[in-house]
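Engineer: sequence and predicted structure are below.
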Amino acid sequence: MISEGGSFMRGMLIGGGFCLVVTLLGHIKLGHEATTPHEHHHIQAPNKEDVLKLTDAERMELSQSMRVYCIILVRPKDLSLWAAVRTTWSKHCDQADYYSSENVKVFDSISVDSSDTWTMMRKAIQMSYENHKHEYNWFFIAQPSTFAIIENLKFFLLKKNPSEPFYIGHTVKDGELDYVDVAGGIVLSIGSVNRLISVMSEPDKCPETGGIIWKVSGDKQLAMCLKYKGVVAENAEDSEGKNVFNTKSVGTLIKEAMASDPQKVVEGCCSDMAITFSGQSPNHMQVMMYGVYRLRAYGRSFNDAMVFLPPPNSDND
């Protein structure tokens, strides 16, 4: 995927394809479940075996209750990425809308009339809440260079109560502040959005714009606002402690794994339960779609714990 020697490209593509195809298996053990107030900053997916113990009716009800609204923040310079996201993974969201810094005639989008990252994010969340608070219980914020596997996201959130204030992704520490890096995607439960909307009316705690003296990134400002309401950033991991929200591309992760331990590229690269990868080009997204949704090994049968059906207009898997 990265312009390197032919042998490296071949190895990386094979490794990346294998790593990504197995993401749908969901072999994750039970970790700490978040409760209110949140005391744990590392959370894991439900145990597959526990999910299999549920009746078919219970699993169907759970599957249908998972409603993810995708907020994709875009700018006119992102047109090629924007187009790729529209034709690939975003079709697996229950609904995906594009919030643009300005009006763009080429694609349908919702203009927020600002290129400031925090203002864009803030307005997008406010508009989403006003229009969809009764339809969706999870809100996923992503940049156009992010590739997301929505089915894995739904499985990860399966046993988590969206009424509780969840704020999940790839966490980063900056001084005393823990925040979710938007490069890997940000997940907010309806419970956390309820709290966020309430604090947005208090400009001393949650200003409409970033810092006056120095700029604060949108993802950090979001964390600061949520912190006032007792909502803390929680890092999503698998049973081995691997991140499932990735702020790097598959190619970069494979390259790092090869340098670290060439004998364990797949084990060192990515989680089987990976939800996002960042830094993707439009072509890389198409390759990811092939590896995740289209490639099949005939003769192999998988007993997945859950089945999440994509929306009717998802014609690419």
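Structural biologist: Structure received.
Engineer: contacts, neighbours, all on C-alpha from now
Structural biologist: Fine.
Engineer: contacts only, for the spatially most central residue of the chain.
Structural biologist: Nearest residue to the geometric centre of the chain (CA atoms, centre = their mean): residue 185, 4.1 Å. Applying CA atoms under 8 Å, 6 or more residues apart in numbering, we find residue 185 in contact with 140, 141, 142, 143, 146, 169, 170, 245, 276.
Engineer: this is the comparison structure:
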Amino acid sequence: MATGISTVRHGLIGLVLFVSGFLLALIMISTSSVHGTDFIGSSPIKQYTQQRFLNKSEPVSSRQYKVQYNRLTNESTIMDHKILHNLTKIADDSDDKFLNVRVLCWVMTSPFTLLSKARHVKNTWGWRCDKTLYMSSVENSSFPSIGLNVTEGRDALWAKTKEAFKYIYKHHFDEADWFLKADDDTFLIVENLKYMLASQNSSDPIYFGHNFKTFVRQGYMSGGAGYVLSKEALDRFVNKALPNGDKCSASGSGAEDVELGKCLQNVGVVAGDSRDSLNRTRFLPFGLEYFLGSMPKNFWYWSYQKYPLKVGRECCSDYIITFHYVNPKEMYLLEFYIYKIRPASYHQNHYYLINGTKVKI
């Protein structure tokens, strides 16, 4: 009798273990289809991962994605958020329509800084714009960068700016509604840019950035902080300003941001106010530490600044758009601070942008 009971008991234990193992296997299969090949293969970012990183037609696992991305960028410290197995597609909710604003970003770089600076832009914020172009004087098809017919050097920045906007107008005008220029040591928070632009009309002749008041009657935008032109502003710049020597300097030399400001003013493009509703700045021509209190009182900035600025915690908007003079190490630190760290009490939907496609963390 005891032997029979023991046999039944062992049989039940074996059955429980079998069922448990079977359920565990189902869970693992289900999980892998969400985090691995099936998810990425059927998601809206499938084309992005295949074309930009792998150039293959089959679905891509998250491990393949990370390995291939690191191999192509030669960057072993890519942030974990670029592994797509933690991303989930979301629908267009009414409160995040601003992410649908189409922005083309172009980065001012050179053959000498393409790998030392622009590479880190590409690895951090560059891939969040709807399209990003890297403008140099030499083409690099593997990066890729565009080779404009200009010389290099600080005195040639105005020539490069004109050629870059002409190139964009000719090849990419219909692909965006707003066109942003940044340096290869500028850090851009694309989502905050789109948030600001959502209340604007790209059919208006207007541009935004960090307003300086010198040299140009209506002021101009700091080049290092980045500036963004509406579709109408770009149209007027290329078709009305550049062909007319009375409205726009034909010389290739000169301060790029000042010369652009003069040209845009002469064709009726308004220098917009990019400050937030509390009059706090959003485009920063320097690092944040300057605005928190380390900027000397005799610094040249104070005589250029168009709008009053508070120094300290109320200097800057909660929705800062750019920082300038950001070194490669700081690029990755900003990327981590902005997109990875959240206080536990902070409850809100968070998204990543991948070439304009919204994905939820």
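Structural biologist: Great, that's in hand. On a predicted model such as this, the values are computed, not experimentally measured, just so you know.
Engineer: drop the TM-score for these two in here.
Structural biologist: Superposed pair, TM-score by TM-score structural alignment, normalised by the length of structure 1: 0.71. Supporting alignment: 250 aligned residues with a CA RMSD of 2.8 Å.
Engineer: before we move on, the earlier item: which residue in structure 2 occupies the aligned position of the residue nearest to the centre of structure 1?
Structural biologist: Under the alignment (TM-score structural alignment), residue 185 of structure 1 pairs with residue 226 in structure 2.
Engineer: show me where structure 2 has its helices.
Structural biologist: Assigned by DSSP state H, the helices in structure 2 fall at 2-35, 37-42, 46-49, 62-73, 119-123, 157-172, 190-197, 231-236, 256-266, 288-289, 301-304, 328-339.
Engineer: could you dump those to a markdown table with distance to residue 146 of structure 2 and mean neighbour count?
Structural biologist: Converted to a markdown table, the helices of structure 2 look like this (distance: least, CA to CA, whole Å; neighbours: other CA atoms under 10 Å):
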| stretch | distance to residue 146 of structure 2 | mean neighbour count |
| --- | --- | --- |
| helix 2-35 | 36 | 12 |
| helix 37-42 | 30 | 19 |
| helix 46-49 | 21 | 18 |
| helix 62-73 | 18 | 16 |
| helix 119-123 | 14 | 22 |
| helix 157-172 | 9 | 19 |
| helix 190-197 | 22 | 21 |
| helix 231-236 | 19 | 21 |
| helix 256-266 | 19 | 22 |
| helix 288-289 | 31 | 15 |
| helix 301-304 | 33 | 14 |
| helix 328-339 | 22 | 16 |
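Engineer: nearest approach to residue 94 of structure 2 belongs to which of those?
Structural biologist: helix 190-197 (13.1 Å; CA to CA).
Engineer: quick check: the closest one aligns to which part of structure 1?
Structural biologist: Helix 190-197 of structure 2 covers residues 150-157 of structure 1 once aligned (TM-score structural alignment).
Engineer: so residue 240 of structure 2 sits right up against residue 268, yeah?
Structural biologist: No - here residue 240 of structure 2 does not reach residue 268: they are 10.1 Å apart, not a contact under CA atoms under 8 Å.
Engineer: what is the neighbour count of the nearest residue to residue 151 of structure 1 once chain neighbours are set aside?
Structural biologist: In space, residue 151 of structure 1 comes closest to residue 308 once its chain neighbours are excluded; the distance is 6.1 Å by CA to CA, 6 or more residues apart in numbering. By other CA atoms under 10 Å, the residues close to residue 308 of structure 1 number 17.
Engineer: my guess is residue 308 of structure 1 contacts residue 63. True?
Structural biologist: Yes - with contacts counted by CA under 8 Å, residue 308 of structure 1 reaches residue 63, the gap being 5.8 Å.
Engineer: now do the contacts for residue 224 of structure 2.
Structural biologist: 182, 183, 186, 285, 286, 324, 325.
Engineer: could you rerun that using 6 Å?
Structural biologist: For residue 224 of structure 2, the contacting residues are 285, 324, by CA atoms under 6 Å, 6 or more residues apart in numbering.
Engineer: can you tell me how far it sits from residue 125 of structure 2?
Structural biologist: 16 Å (CA to CA, to the nearest Å).
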